[in-house]
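A.B. asks: Have a look at this prediction, sequence included:
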Amino acid sequence: MSAVNIMWFRRDLRLTDNAALYHALKAGLPVVPVFIFDRHILDKLEDKADRRVEFIHAALHDMQQQLQAMGSTLHVYYGFADAVWSQILNDYPVANVFTNHDYEPYALERDAAVQQMLAAKNIGFHTYKDQVIFEKGEVLKDDGKPYTVFTPYSKKWKAKLHDSFLKAYPTENYFAAFLQQEVKPIPSLASMGFQQVDKPFPARLLKAELIKKYKDQRDIPSIEGTSRLGVHLRFGTLSIRKLAAYAQPLSEGFLNELIWRDFYHMILWHFPQVGKGQAFKPQYDFIKWRNNEAEFKAWCEGNTGYPIVDAGMRELNETGFMHNRVRMIVASFLTKHLLIDWRWGEAYFAQKLLDFDLAANNGGWQWAASSGCDAAPYFRVFNPTLQTQKFDPDLKYVRKWVPEFESLTKYVPPIVNHEMARKRVLEVYKQALG
């Protein structure tokens, strides 16, 4: 067999508008598309009905159908990355590997190891920006340092934005470059130790009306005011360029959410310690958390006696989704009312959220705990009752997820008194921060 190039898909599960795929297809050699179900990641997933694995599996089947129609195939492997790459290099005379950047700590280690393995065989390793609009050092302060506050970052981001950054990569013009091969079977979920759940995933729909009304409706959990596209951005079944280009003329508020996403990826890149369990503001690592396991269990299960908190947690447990406003409320409640380490909440969200993304999840939790960049000041303690009155005044959301909340006999009493908890957390934070 003559030399080939490999396109290594990771969190970019689409054949259109894909940066690395575009460069691979244009590079002059037949392209073999590859995806690895990485056991380093999968073996850590305790829930074998993890719907994210099912989502990836379904996305790969969609890609396989498209490739099959072109006379090509997707090669899907299950194993540890180093062993899989040894197998690929044994099976194919590889000239180059193309892939898109991943900014997470494990991904950086994995990619460095693979690059070293390839370099030993004189094989090129080419990576590209694809999952964000601006990355790494593309949006910096005038002194060349990274921003740590969102508002000035977003202003610079918008000032730098030009149509060229939102332009799609026309991969479809080069599909003839895929290596012509018989279809290779995709490992079943069962063969990897996972189960099919068969609940519907959020549709990959761009809704103009929703985006136009986003700023006014985004905080109301009882209505469909958010796009639910997070899982599609997380795994790259939707191009960030396509979404940003679509949203830009419709809603600055929605565009700001995409900028927050870039912001947190930029923070993870410049301050990698946040992805390894450290507070962005080191002094917050001295907080004396209570870490009461019974209270944490009640929070996880949605049995705190605070209806808006319980509604959010039950929605998460049932659907793998939680409304943005409610995420802030439940995170504030765990860290401030219960004085439980934000890392516990971060890990629970990482386990449950369909759209879990390390950079954004860490950013959100550290914001709530006041330990992050551009965080809520530590003396801000959300009052769940006031939050309910403001954002769910008719209790539609609460009634949907906590139908028993109006029954004195069926609903649990509050796990903690708000005023007492507020005073307690302020004292503990003050002590830790001097």
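C.D. replies: Structure's in. What do you need?

A.B. asks: CA atoms for contacts and neighbours, from now on please.
C.D. replies: OK.

A.B. asks: wait, isn't V416 in contact with H337?
C.D. replies: Yes. Using C-alpha atoms under 8 Å, V416 makes contact with H337 at a distance of 7.3 Å.

A.B. asks: Helices of the stretch 201-350 of the chain, start to end?
C.D. replies: 208-212, 214-217, 230-234, 240-247, 252-270, 293-301, 307-319, 324-332, 342-352 (DSSP state H, counting those that start in this stretch).

A.B. asks: who wins for proximity to L42 among those helices?
C.D. replies: Ranking the helices of the stretch 201-350 of the chain by proximity to L42 (C-alpha to C-alpha) places helix 342-352 first, at 11.7 Å.

A.B. asks: how about the strands of this protein, start to end?
C.D. replies: With DSSP state E as the criterion, the chain has strands at 4-9, 31-38, 75-79, 94-100, 124-128.

A.B. asks: Distance to L354 for those strands - can I get that in JSON lines?
C.D. replies: Shown next, in JSON lines, are these (distance: least, C-alpha to C-alpha, whole Å):
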{"stretch": "strand 4-9", "distance to L354": "19"}
{"stretch": "strand 31-38", "distance to L354": "17"}
{"stretch": "strand 75-79", "distance to L354": "21"}
{"stretch": "strand 94-100", "distance to L354": "21"}
{"stretch": "strand 124-128", "distance to L354": "25"}
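
A.B. asks: Burial-wise, tell me which of these comes out on top.
C.D. replies: Of the strands of the chain, the one with the most neighbours on average (mean count of other C-alpha atoms under 10 Å) is strand 4-9, at a mean of 24.

A.B. asks: Please compare the first structure with the one that follows:
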Amino acid sequence: MKKPVSIFWFRRDLRLDDNVGLYKALTNDHPVLPIFIFDSEILNKLPKTDARVTFIHDTLQHMRSHLQNEYNSSIGMYHGKPLDIYKQLITDYEIKAVYTNHDYEPYAIKRDTEISTFLSNHGITFNTFKDQVIFEKDEVVKKDGNPYVVYTPFMRTWKEKFKTYNLKILNSHSFLDQTVKDLKLPNLSLEDIGFERSQQSITGYTVTPSLIQNYETKRNYPALDATSKLGPHLRFGTVSVRKMIKKAIAEENEIFWQELIWREFFMQILWHYPHTKDKSFKSKYDRIEWRNNEDEFKHWCEGNTGYPLVDAGMRELNTTGFMHNRVRMLVGSFLCKHLLIDWRWGEAYFAEKLHDYEMASNVGNWQWIAGSGVDAAPYFRIFNPTSQIQKFDKDHEYIKKWVPEYQELTYPQPIVDHKMARERCLKTYKEAVS
């Protein structure tokens, strides 16, 4: 006789504490079978040494060991298309309900709709919960019910709404003995899913009181180690956003807090306007005649443009999977404005390389740089890649680290003249959007 269980499906919430969906599952009537699916639909598009896959795998193994050692339980690990995995699971178990947390990206919505329909046809409820954000979907909108498309009023309404929000940290740990007592749940190695261990590693995050207090004064200088490195941990849910908001509030730092709100702003934009993942929010910007020179794109990717701060950023990204946010704005502007290469090319490259890649923020920021998105910078704002050095790396510490040859004869000449590129960009944009 098959054992009746509830399933908790880990996705972007790789932690055992303060996890809403997991808490709801554990406080239900049946033993909980925790699972993770290495989704072949996603994995097949990634490099085989992707650091994010290594990070996910290592995190799951750590969670698995904790459950085994403390609760005589485990996590079932599967590889394939989620629907196929659920077809297998309903033959192995008497599944009473499936619990998971919301995911707002277009592919995830389609996948979850498909899974929900399948489970419903077998009399199984599919329960999903808000976990990776404070406010979602239509929770922060204008008085007329329409979504905000400018950040500042969104942020103000978000903060006003937060005044009555119950910031509750859930103690999932105290219920983990409700998980299925089974140490033989399937395990997978990186090799089993077709991957190799990455040479890059995703580091821990730093959210100390001093980092938060100094965030505003230090965050724009890439030579300083003054950013939290929180991105991948929010992306994969190894820490809860509620705990991070609580820390920001405790230190009374508006700027750090607002960075977390930016993340939610872009998430609700993608949810309301899913077409923006590959189309301009402002459709007239899709009329821009991009040059899309492949040789110049290669120079940009490799950090060989002849502009030291641009090259330093790209080399940092290629080497570490991280790039300082101030430099992200510069390299993005350089690609779109100086080289007239479609923002989608840059977005796709960042999607492959960035450890903290999150579709909503990546698309939102690239469209901001290109001028095609919501709350966009005017198209005639074009960063000067040389004067930016004086503003943010005047002692050349960051450049020296990543482009040590920048003052030598071997360093390439600029691949484009700034003045000419600026005038060309303004002309091309004006013709497209006027």
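C.D. replies: Structure received. On a predicted model such as this, the values are computed, not experimentally measured, just so you know.

A.B. asks: if we can go back for a sec, have a look at V416 and H337 of the first structure and say which one is more surrounded.
C.D. replies: More neighbours surround H337 than the other of V416 of the first structure and H337, with 24 against 14 (other C-alpha atoms under 10 Å).

A.B. asks: Report the contact partners of the more buried one.
C.D. replies: Neighbouring residues of H337 of the first structure by C-alpha atoms under 8 Å, 6 or more residues apart in numbering: 381, 416, 418, 421-422, 425.

A.B. asks: Report the two of the residues you listed separated the most.
C.D. replies: Farthest pair in the contacts of H337 of the first structure, by C-alpha to C-alpha: V381 and V416, 13.8 Å.

A.B. asks: which residue packs closest to K229 of the second structure, ignoring adjacent ones?
C.D. replies: Distances taken as C-alpha to C-alpha, 6 or more residues apart in numbering place Y205 nearest to K229 of the second structure, at 4.9 Å, with adjacent residues excluded.

A.B. asks: burial count for the one you found?
C.D. replies: For Y205 of the second structure, the neighbour count with other C-alpha under 10 Å is 15.

A.B. asks: Now which residue in the first structure aligns to it?
C.D. replies: When the first structure is aligned by TM-score structural alignment, the residue opposite Y205 of the second structure is R204.

A.B. asks: distance of its match from P146 of the first structure?
C.D. replies: To P146 of the first structure, R204 of the first structure is 33 Å away according to C-alpha to C-alpha, to the nearest Å.

A.B. asks: hang on, the earlier thing: out of the contacts of H337 of the first structure, which are inside helices?
C.D. replies: 418, 421-422, 425 (DSSP state H).

A.B. asks: List the neighbours of stretch 118-126 of the second structure that are in contact with it.
C.D. replies: Under the contact criterion C-alpha under 8 Å, 6+ apart, stretch 118-126 of the second structure has outside partners 83, 95-100, 116.

A.B. asks: Now for L108 of the first structure: which residues touch it?
C.D. replies: Taking C-alpha under 8 Å, 6+ apart, one finds D102 in contact with L108 of the first structure.

A.B. asks: ok, 10 Å please
C.D. replies: 101-102, 114 (C-alpha atoms under 10 Å, 6 or more residues apart in numbering).

A.B. asks: of those residues, closest to K400 of the first structure?
C.D. replies: Distance to K400 of the first structure, by C-alpha to C-alpha, is smallest for D102 among these, at 37.8 Å.

A.B. asks: nearest spatial neighbour of the spatially most central residue of the second structure, skipping sequence neighbours?
C.D. replies: Nearest residue to the geometric centre of the second structure (C-alpha atoms, centre = their mean): E358, 2.2 Å. Counting by C-alpha to C-alpha, 6+ apart, R235 is the residue found nearest to E358 of the second structure once chain neighbours are left out, at 6.4 Å.

A.B. asks: So the nearest residue to V231 of the first structure once chain neighbours are set aside versus F37 of the first structure, what's the distance?
C.D. replies: Leaving aside its sequence neighbours, V231 of the first structure sits nearest to D355 (C-alpha to C-alpha, 6+ apart; 4.1 Å). D355 of the first structure sits 18 Å away from F37 of the first structure, going by C-alpha to C-alpha.

A.B. asks: got it, and K390 of the first structure?
C.D. replies: In terms of C-alpha to C-alpha, K390 of the first structure sits 44 Å off from F37 of the first structure.

A.B. asks: nearest to M322 of the first structure, of the strands of the first structure?
C.D. replies: Here strand 31-38 is closest among the strands of the first structure (C-alpha to C-alpha), at 26.4 Å.

A.B. asks: Fine, thanks again, bye for now.
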